[in-house]
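**Student:** coords below, sequence missing:
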């Protein structure tokens, strides 16, 4: 990879999982794909960032209609990842965000 060689099985996205801090349980998933970052915050407002324009993540585009198709794509990509990895939060995610 460092020599410029292509890796055919390299994923096009990365996902992180959060389950809260100390005694507070809080489901969170983040997917980064291309210049976009989508964060599913169960029980709170989700986040969508266009990192090509906002590398410090100061402008949440979650309610911006110009990003509607990107949001749909990112939500589906996260759902697909959750299915593939048998994520226990999948049903909750589908009910709250994919319904």
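**Tutor:** Nice, I can see it. Values in this document were obtained by computation on a predicted structure and should not be read as measured data.
**Student:** contacts and neighbour counts: CA atoms only from here.
**Tutor:** Fine.
**Student:** From residue 73, how far off is the residue lying closest to residue 47 once chain neighbours are set aside?
**Tutor:** Of all residues not flanking residue 47 in the chain, residue 39 sits nearest, at 4.9 Å (CA to CA, 6 or more residues apart in numbering). Remark: distance between residue 39 and residue 73 (CA to CA, to the nearest Å) = 13 Å.
**Student:** Which one's more surrounded, the two?
**Tutor:** A count of neighbours by other CA atoms under 10 Å puts residue 39 above the other of residue 39 and residue 73, at 22 against 14.
**Student:** unless I'm mixing things up, that one is touching residue 27, no?
**Tutor:** No - taking contacts as CA atoms under 8 Å, residue 39 lies outside contact range of residue 27: 10.6 Å.
**Student:** Which neighbouring residues are in contact with residue 26, exactly?
**Tutor:** Contact analysis of residue 26 by CA atoms under 8 Å, 6 or more residues apart in numbering lists 18-20, 41-42.
**Student:** which residues of this protein fall in helices?
**Tutor:** Using DSSP state H, the helices assigned to the chain run over residues 68-84, 90-93.
**Student:** another structure for you, compare them:
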């Protein structure tokens, strides 16, 4: 949890959790240089792995962030999918050279 996370809206908090799940599943990648999160490839290729991680997180909630979704699997999967649609394919440092 970041220092200023208390300023985030509920939707932004959910997107942050969805991004963490996407990174854990391999559907998203984080650039080691600029820390931008990008799409690892076609999200559909990772959908099964994302679903497995979501199921694991909902069954064994290890953090308070999962309480945002109140056990709603479909909402969590939809959030990860929506974040995937917004992500660029390449990070910004790749654009700048």
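**Tutor:** Cool, got the structure. This structure is a prediction, so every number in the text was calculated from the model and none was measured.
**Student:** Please work out the TM-score for the two chains.
**Tutor:** Once the chains are laid over each other, their TM-score by TM-score structural alignment, normalised by the length of the second structure reads 0.38; 68 aligned residues with a CA RMSD of 4.2 Å.
**Student:** rewinding a little: quick one, which of the helices of the first structure is nearest to residue 13 of the first structure?
**Tutor:** helix 68-84 (8.7 Å; CA to CA).
**Student:** For that closest one, name the packing helices and strands.
**Tutor:** strand 24-33, strand 36-41, helix 90-93 (3 or more CA pairs under 8 Å, 6 or more residues apart in numbering; DSSP states H and E).
**Student:** Just name the most buried of these.
**Tutor:** Burial of these is given as mean neighbour count (mean count of other CA atoms under 10 Å); strand 36-41 ranks first at a mean of 21.
**Student:** what angle do it and strand 24-33 make?
**Tutor:** On the basis of axes from the mean of the first three to the mean of the last three CA atoms, to 10 degrees, strand 36-41 of the first structure is oriented at 160 degrees to strand 24-33.
**Student:** just checking, what packs against strand 36-41 of the first structure?
**Tutor:** Using 3+ CA pairs under 8 Å, 6+ apart: strand 36-41 of the first structure touches strand 24-33, strand 47-50, helix 68-84.
**Student:** mind putting the ones you listed in TSV, distance to residue 93 of the first structure included?
**Tutor:** Output for those, formatted as TSV (distance: least, CA to CA, whole Å):
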stretch	distance to residue 93 of the first structure
strand 24-33	9
strand 47-50	14
helix 68-84	8
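**Student:** so which of those comes closest to residue 92 of the first structure?
**Tutor:** Using CA to CA, these put strand 24-33 closest to residue 92 of the first structure, at 9.5 Å.
**Student:** angle of that closest one against helix 68-84?
**Tutor:** Going by the same axes, to 10 degrees, strand 24-33 of the first structure makes 110 degrees with helix 68-84.
**Student:** Quickly note the distance from residue 75 of the second structure to residue 49 of the second structure.
**Tutor:** To residue 49 of the second structure, residue 75 of the second structure is 16 Å away according to CA to CA.
**Student:** Mind checking which of those two has more residues around it?
**Tutor:** Taking neighbours as other CA under 10 Å, residue 75 of the second structure and residue 49 compare with residue 49 leading, 17 against 13.
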